[in-house]
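In: sequence? don't have it. structure:
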């Protein structure tokens, strides 16, 4: 990627640590990954609801929502998928500097793309949460009929059908969303945040 010329990073007087003190919790990135229909967005919003009730400052970034604006010019080729995640990585890096907890719900099928984001934002801030779910269950949950369209050839390069998904090798948390309830999954995320000192016990 080519860098812009004649630009200098401007350092703010209000630092991340000062923002975190004001927020009364640490900033972090919860990166939910998994197949379409695995429960990423549903769990992310359930966790955000619990965090909000505790007074935490949060924001959920959803794959479809981001593609309406920031990444609206991208398709689903391998190159565009990588660029999609790169842009999101740069965005969440800025979000975490505000001292908030940002929750992302992207398929992000390529392992190296996710690892680039981890390297960009720092290992302490990046919490990879793998929403593991059998393909058949994801297909049964598919209210939009995307899997069927992919199987019939109407949607090209669809993850899990005509495009591969590379599961995380060492995620911070694995949620088996086909056997655990929504409350159980959200609860496990909250426990992890408490254990890591991001929120109070």
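Out: Happy to help now that I have it. Computed from a predicted model, the values in this text were never measured in an experiment.

In: all contacts plus neighbour counts: C-alpha atoms, from now on.
Out: OK.

In: if I look at residue 52, how far off is residue 46?
Out: According to CA to CA, to the nearest Å, residue 52 and residue 46 sit 10 Å apart.

In: Between the two, point out the one with more neighbours.
Out: residue 46 (16 against 13; other CA atoms under 10 Å).

In: now the more buried one, nearest residue through space, not along the chain?
Out: Closest residue to residue 46 in three dimensions, ignoring its sequence neighbours and counting by CA to CA, 6 or more residues apart in numbering: residue 186, at 6.3 Å.

In: so that neighbour makes contact with residue 42?
Out: No. Residue 186 sits out of contact with residue 42 when judged by CA atoms under 8 Å, with a separation of 9.5 Å.

In: residues in contact with the residue nearest to residue 46?
Out: Neighbouring residues of residue 186 by CA atoms under 8 Å, 6 or more residues apart in numbering: 43, 44, 46, 47.

In: Drop anything exposed from those.
Out: Among the contacts of residue 186, those classed as buried by 16 or more other CA atoms under 10 Å are 43, 44, 46, 47.

In: ok, those residues vs residue 180, which is closest?
Out: Taking CA to CA as the measure, residue 180 sits nearest to residue 43 out of those, at 11.2 Å.

In: Below is an additional structure, to be compared with the one above:
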């Protein structure tokens, strides 16, 4: 590490960039089972915020794993590293004043706490997309549950691995009782109420 020379003190700071964008950066961390609706809700939130002139970036598990994390598998160590890298990238976006919408199963409380520690508690909003395993499996949009049940996908959260539901999420979306639009309104209402933008 002795040959690494960070230049953070020599480049434009967060306040400068947020002033340029006229918005405040933050990270919404959507967590929940595969098929719970994380990315669907985030995409609609992105569209709603764009309509208000807010610059956002959606980070989704599938997209990240085809790019920056394409060398990682789904074992425990790689899953932790996956979330660590995502959190570091998110921190960069947030410090540029961008509202970053993260859509990752991130199945353990420890993983999510690590992400929160990296990004910073003041900038981190945990959104629990609460959908039952039965409903997620019934939707099975990508056919992943069927493959997991058939033994084609090992270490699959909800089937082979537990999902540790958040105990005190900042926002709790019970998707089986609410429409996507209702969930989006809850997210936007939370951001407005907390002056996150």
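Out: Arrived safely, thanks for sending. Nothing here was measured: the structure is a model prediction, and the numbers come from that model.

In: related to what we said a few turns ago, secondary structure of the residue nearest to residue 46 of structure 1: a helix, I assume?
Out: Yes. According to DSSP: H, G, I helix; E, B strand; the rest coil, residue 186 of structure 1 belongs to a helix.

In: Quickly note the distance from the spatially most central residue of structure 1 to residue 12 of structure 1.
Out: Nearest to the mean C-alpha position of structure 1, by CA atoms, centre = their mean, lies residue 104 at 2.6 Å. Residue 104 of structure 1 sits 25 Å away from residue 12 of structure 1, going by CA to CA.

In: Equivalent analysis for residue 186 of structure 1, please.
Out: Here the criterion is CA to CA. By it, residue 186 of structure 1 lies 34 Å from residue 12 of structure 1.

In: tell me the contacts of the aligned partner of residue 173 of structure 1 in structure 2?
Out: Applying TM-score structural alignment, one finds that residue 173 of structure 1 aligns to residue 171 in structure 2. Contact criterion CA under 8 Å, 6+ apart gives 125, 126, 127, 128, 187, 190 as the residues in contact with residue 171 of structure 2.

In: Farthest-apart pair in those, please.
Out: Maximum pairwise distance in the contacts of residue 171 of structure 2, criterion CA to CA, is 13.3 Å, between 128 and 190.

In: where do the helices sit along structure 2?
Out: Along structure 2, counting by DSSP state H, helices occupy 14-21, 38-51, 61-65, 76-95, 109-119, 133-139, 144-149, 180-193.

In: Reformat these as a markdown table; add distance to residue 161 of structure 2.
Out: What follows is those, written out as a markdown table (distance: least, CA to CA, whole Å):
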| stretch | distance to residue 161 of structure 2 |
| --- | --- |
| helix 14-21 | 39 |
| helix 38-51 | 19 |
| helix 61-65 | 17 |
| helix 76-95 | 10 |
| helix 109-119 | 14 |
| helix 133-139 | 12 |
| helix 144-149 | 11 |
| helix 180-193 | 27 |
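
In: Residue 108 of structure 1 pairs with which position in structure 2?
Out: Alignment note (TM-score structural alignment): residue 108 of structure 1 maps to residue 106 of structure 2.

In: any idea how far residue 165 of structure 2 is from that match?
Out: Counting by CA to CA, the separation of residue 106 of structure 2 from residue 165 of structure 2 is 10 Å.

In: Please pull up the equivalent of residue 89 of structure 2 in structure 1.
Out: Counting by TM-score structural alignment, residue 89 of structure 2 lines up with residue 91 in structure 1.

In: mind listing what that match touches?
Out: With CA under 8 Å, 6+ apart as the criterion, no residue contacts residue 91 of structure 1.

In: so how far is residue 74 of structure 1 from it?
Out: Between residue 91 of structure 1 and residue 74 of structure 1 the distance, using CA to CA, works out to 16 Å.

In: Ok, residue 101 of structure 1 next?
Out: Distance, residue 101 of structure 1 to residue 74 of structure 1, using CA to CA: 26 Å.

In: and these two? which has more neighbours close in?
Out: Relative neighbour count places residue 101 above the other of residue 101 of structure 1 and residue 74, with 26 against 15, counting by other CA under 10 Å.

In: correct me, but the more buried one touches residue 29?
Out: Yes. Applying CA under 8 Å, one finds residue 101 of structure 1 in contact with residue 29, separated by 6.0 Å.
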